[in-house]
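Novice: the sequence isn't on hand, but the structure is:
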């Protein structure tokens, strides 16, 4: 059977046999969710000096049995830990689930099979080879989300793979707060440090970006504003429609005396008493975080 070097993304196309072209690594993590994979990739980059190799794959690309067999034999069979996170239960990836479960049991490879839903699924857990309590711990790292939990998840996974690393229990991420992951301007982009007393530029973004580790746009905005003599203050909220989030945003913008607000949330925050983004009476600029590749926007009249 012919193997495709890259998937043909047609709306009506069924699963196609595909070689992902990955080499083996100690850690292998598979999910239907791009958010899971993005968060794991960001956490691995942040801790790459102490972490083993990691391979990530979206299960949508392993829909054909031949693709599963090839990936199992070339990547999974040589792993020291495999984490599989499934949406919708066992029926949505039955062949792959059976194949990986049998392979990991045969080779003595720790396998954690986790629910991709908000509730754990004991039926999925039973396919794995790690203790249920260990699977539950890994599942909670995913459901809580955020860079810190993803970092601890990888440290926990590395420990399970045979190299102990310190890690903490999964912890909830607040519904709103100041993001402290941007520690200062990138030297290559900003010629001088931010001056004391520089005007504050608040950058408002969704908590979902924090949970997914999808923070490169926020960092880029911070760098660009710092290069222009402003002091960036990235702030995240679950939704400005939530009273607690809105009240915190008003108080934060006022306390920091924000000179300008760059808002990346997609919906209106207007209320009867005005928008919380206008609390300090400063200009509010709307920034759009595109979800499509840059080339597509450049080629489209809509872009």
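Specialist: Yep, that arrived. Remember, it's a predicted structure, so these values are computed and weren't measured experimentally.
Novice: drop to CA atoms for contacts and neighbour counts, all remaining ones
Specialist: Fine.
Novice: residue 41 belongs to a helix?
Specialist: Yes. Residue 41: assigned to a helix according to DSSP: H, G, I helix; E, B strand; the rest coil.
Novice: wait, what's in contact with the closest residue to it other than its chain neighbours?
Specialist: Leaving aside its sequence neighbours, residue 41 sits nearest to residue 56 (C-alpha to C-alpha, 6 or more residues apart in numbering; 7.9 Å). The contact partners of residue 56, by C-alpha atoms under 8 Å, 6 or more residues apart in numbering, come to 28-30, 37, 41.
Novice: filter those residues down to the buried ones.
Specialist: Buried members of the contacts of residue 56, counted by 16 or more other C-alpha atoms under 10 Å: 28-30, 37, 41.
Novice: in TSV: the residues you listed, plus distance to residue 237 and secondary structure.
Specialist: Shown next, in TSV, are the buried ones among the contacts of residue 56 (distance: C-alpha to C-alpha, whole Å; DSSP: H, G, I helix; E, B strand; the rest coil):
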residue	distance to residue 237	secondary structure
28	32	strand
29	29	strand
30	28	strand
37	22	helix
41	23	helix
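Novice: also this one, for the comparison:
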């Protein structure tokens, strides 16, 4: 085993161990379980269903228009660049994320102007129930790092066992398109663009949609099992990768818990960015201990 892979494996083991300690401290210890029964700092969303539906339509409508514009510009000024791989696929991904962010911005302005904004739902949160304050701003970075470490600890065994299980059912594990883009990057500019996309743009956009939007809207309207499972399933399905499906589903569950317990969407955003950075560093350095171990155990 190459030296750099040994170092990467040791560092990953340290991350997993740290995550397990935090998991005990914040979720499994008796005091943590007692705190979990108390009200959460995240208020319910008192936004009408038709307004939320129109917001979703507006969001993806703007994203679709931006993607069409990007494809048109690429076809006009770089007709030889394919849209389904390499730089063309990267540009398409940027256009989608930019469109989603613009759609979110437009939707938020319209919601604010119509007074349909996040507030306590008095039918669910009676005035007599005093919600705790959200996590102080100064503690948000630490909560994001803690969420990332817990995520690594919980997803690590799944990352090892899920591909093996898929192979047992005749499915050959295939990396996500973004993973293939990282490994195929042939310039510093393309690599830096991918890092920006994976560690900043995508975490902000996806957390706003799946946690701040869908998860937040469902809370108080459907059973809690559905509140957590449905957005996580949608998040996993949006990545269109069966190989990463179960890890991404667990990822979505952890992010929802972090958002609900802290009341700060910035916490899952930071954890998301760190997780993507963690994966990107493995890809860039060729030191993924999970793939190495799976290959060694394969018959």
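Specialist: Perfect, thanks for sending it. None of the values given here were measured: they were computed from a predicted structure.
Novice: TM value for the aligned chains?
Specialist: The pair, once superposed, lands on a TM-score of 0.19 when counted by TM-score structural alignment, normalised by the length of the second structure; 105 aligned residues with a C-alpha RMSD of 7.0 Å.
Novice: so which of the contacts of residue 56 of the first structure comes closest to residue 143 of the first structure?
Specialist: Closest approach to residue 143 of the first structure among these (C-alpha to C-alpha): residue 37, at 13.3 Å.
Novice: these two touch, right, that closest one and residue 57?
Specialist: Yes. Between residue 37 of the first structure and residue 57 there is a contact under C-alpha atoms under 8 Å: 7.5 Å.
Novice: can you list residues touching both of these two?
Specialist: Here residue 37 of the first structure and residue 57 have 30-31 as joint contacts, going by C-alpha under 8 Å, 6+ apart.
Novice: okay, helices next: where are they in the stretch 151-299 of the second structure?
Specialist: 177-184, 188-196, 202-207, 216-218, 224-238, 245-262, 266-285, 289-297 (DSSP state H, counting those that start in this stretch).
Novice: I meant to write the stretch 201-303 of the first structure there.
Specialist: Secondary structure of the stretch 201-303 of the first structure by DSSP H, counting those that start in this stretch: the helices cover 207-212, 216-227, 243-255, 294-299.
Novice: buried residues in the longest one, which are they?
Specialist: In terms of neighbour count (16+ other C-alpha under 10 Å), helix 243-255 of the first structure has its buried residues at 245-246, 248-250, 252-254.
Novice: distance to residue 71 of the first structure added to those residues, as JSON lines?
Specialist: Formatted as JSON lines, those follow (distance: C-alpha to C-alpha, whole Å):
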{"residue": "245", "distance to residue 71 of the first structure": "44"}
{"residue": "246", "distance to residue 71 of the first structure": "47"}
{"residue": "248", "distance to residue 71 of the first structure": "47"}
{"residue": "249", "distance to residue 71 of the first structure": "47"}
{"residue": "250", "distance to residue 71 of the first structure": "51"}
{"residue": "252", "distance to residue 71 of the first structure": "49"}
{"residue": "253", "distance to residue 71 of the first structure": "50"}
{"residue": "254", "distance to residue 71 of the first structure": "54"}
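Novice: between the residues you listed, which sits nearest residue 158 of the first structure?
Specialist: residue 245 (35.9 Å).
Novice: the closest one contacts residue 176, doesn't it?
Specialist: Yes. Counting by C-alpha under 8 Å, residue 176 is a contact partner of residue 245 of the first structure at 6.0 Å.
Novice: from residue 270 of the second structure, how far off is residue 55 of the second structure?
Specialist: Using C-alpha to C-alpha, to the nearest Å, residue 55 of the second structure is found at 25 Å from residue 270 of the second structure.
Novice: and these two? which has more neighbours close in?
Specialist: Taking neighbours as other C-alpha atoms under 10 Å, residue 55 of the second structure and residue 270 compare with residue 270 leading, 25 against 20.
Novice: so who does the more buried one touch?
Specialist: So residue 270 of the second structure contacts 141, 144-145, 203 (C-alpha under 8 Å, 6+ apart).
Novice: between those, which is nearest residue 99 of the second structure?
Specialist: Nearest to residue 99 of the second structure among the contacts of residue 270 of the second structure is residue 203, at 14.5 Å by C-alpha to C-alpha.
Novice: residue contacts, that closest one?
Specialist: Contacts for residue 203 of the second structure were tallied using C-alpha under 8 Å, 6+ apart; they are 269-270, 272-273.
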